[in-house]
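Participant: Predicted model, plus sequence, below.
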Amino acid sequence: MNKAQFTAAYAQRRGRDPKDAKQDVQAFLDQLVESLADGHRVTFKGYFALRTQKRRATRTHSFGIRQVDVPEQITVKWRTGTNLRAAVQQLLADRQEAA
């Protein structure tokens, strides 16, 4: 599901005008990006947690162990919460039973 499909499904589910739904989804994404860029951890308890992390030097074992400098960049780490995992597993199980 891409952003446009998600926005359309959200609009239909909430009974919202598609343009308003598009603004809602974009506002959510903008706030998410801004919070992560400010160094904040974004947590929806039980569903997911996002945080930024600077990459660090790493080691390679290809020609003996040696330190490899990796250019510094920011990565975003996603952690799935137990509620989200359980909800997806339950929905998949329900769909298999119905089939």
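Facilitator: Done, it's in.
Participant: only C-alpha atoms for contact and neighbour calcs from this point on.
Facilitator: Noted.
Participant: Do I have it right that Trp78 meets Gln53?
Facilitator: No. With contact defined as Cα atoms under 8 Å, Trp78 does not count as touching Gln53 (10.8 Å).
Participant: Gln67 - that's part of a strand, no?
Facilitator: Yes. Using DSSP: H, G, I helix; E, B strand; the rest coil, the assignment for Gln67 is a strand.
Participant: Return the residues in contact with it.
Facilitator: Neighbouring residues of Gln67 by Cα atoms under 8 Å, 6 or more residues apart in numbering: Ala57, Thr58, Arg59, Thr60.
Participant: will you turn those residues into JSON lines that also has neighbour count, distance to Ile74 and secondary structure?
Facilitator: As requested, those are exported to JSON lines (neighbours: other Cα atoms under 10 Å; distance: Cα to Cα, whole Å; DSSP: H, G, I helix; E, B strand; the rest coil):
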{"residue": "Ala57", "neighbour count": "10", "distance to Ile74": "13", "secondary structure": "coil"}
{"residue": "Thr58", "neighbour count": "10", "distance to Ile74": "15", "secondary structure": "strand"}
{"residue": "Arg59", "neighbour count": "12", "distance to Ile74": "19", "secondary structure": "strand"}
{"residue": "Thr60", "neighbour count": "10", "distance to Ile74": "21", "secondary structure": "strand"}
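Participant: And here is the other one:
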Amino acid sequence: MNKKEFIAAFAEKGGLKLKDSEKLVNAFLETVEGALLAGNAVKFIGFGSWEIKKREAREMTSFQTGKKIKIKAKNVVKFKVGKILAEKVAK
């Protein structure tokens, strides 16, 4: 499901107009992004949580050339699924 399909499904499920649904979805995404950029985790009990983790610099071997390459340290977004959602998916 892409963003456009999600917005349509969200509008239908919530009984909203497509434009209103799009505004709400965009506001949600912007809020999550803003919280993460501010260094805060976003947690929905039972569903999951997003947080920023620092990935340390490392050295790897290129599978194509066999040469050692250096990977710079960077921040990455991690999502950890919540227990309730994990149980539903596992069924």
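Facilitator: Yep, that arrived. Keep in mind that what you see is a predicted model, and the values were worked out from it rather than measured.
Participant: and which of the contacts of Gln67 of the first structure is nearest Leu29 of the first structure?
Facilitator: Ala57 (30.3 Å; Cα to Cα).
Participant: Can you tell me, leaving aside adjacent residues, what's nearest to that closest one?
Facilitator: Spatial nearest neighbour of Ala57 of the first structure, excluding adjacent residues (Cα to Cα, 6 or more residues apart in numbering): Asp69 at 4.7 Å.
Participant: So the one you found versus Gln96 of the first structure, what's the distance?
Facilitator: According to Cα to Cα, to the nearest Å, Asp69 of the first structure and Gln96 of the first structure sit 48 Å apart.
Participant: and what of Arg56 of the first structure?
Facilitator: Arg56 of the first structure is 43 Å from Gln96 of the first structure, by Cα to Cα.
Participant: more neighbours, the two?
Facilitator: Neighbour tally, Arg56 of the first structure and Gln96, criterion other Cα atoms under 10 Å: the higher count belongs to Arg56, 12 against 9.
Participant: if I pick that one, what's in contact with it?
Facilitator: Taking Cα under 8 Å, 6+ apart as the test, what Arg56 of the first structure contacts is Asp69, Val70, Glu72.
Participant: pretty sure the first one contacts Arg55?
Facilitator: No. The criterion here is Cα under 8 Å, and Asp69 of the first structure misses it with Arg55 at 9.9 Å.
Participant: Could you check how many residues crowd around the closest residue to Leu84 of the first structure other than its chain neighbours?
Facilitator: In space, and not counting its chain neighbours, Leu84 of the first structure is closest to Tyr47: 4.6 Å by Cα to Cα, 6+ apart. Residues contacting Tyr47 of the first structure under the criterion other Cα under 10 Å number 15.
Participant: now Tyr47 of the first structure: how far from Val70 of the first structure?
Facilitator: According to Cα to Cα, Tyr47 of the first structure and Val70 of the first structure sit 32 Å apart.
Participant: Could you do Lys45 of the first structure as well?
Facilitator: 33 Å.
Participant: with the second structure superposed, average distance for the helix or strand harbouring Arg79 of the first structure?
Facilitator: Assigned by DSSP states H and E, Arg79 of the first structure belongs to strand 74-80. For strand 74-80 of the first structure, the mean deviation from the second structure after alignment is 0.7 Å (mean Cα distance after the TM-score superposition for the first structure).
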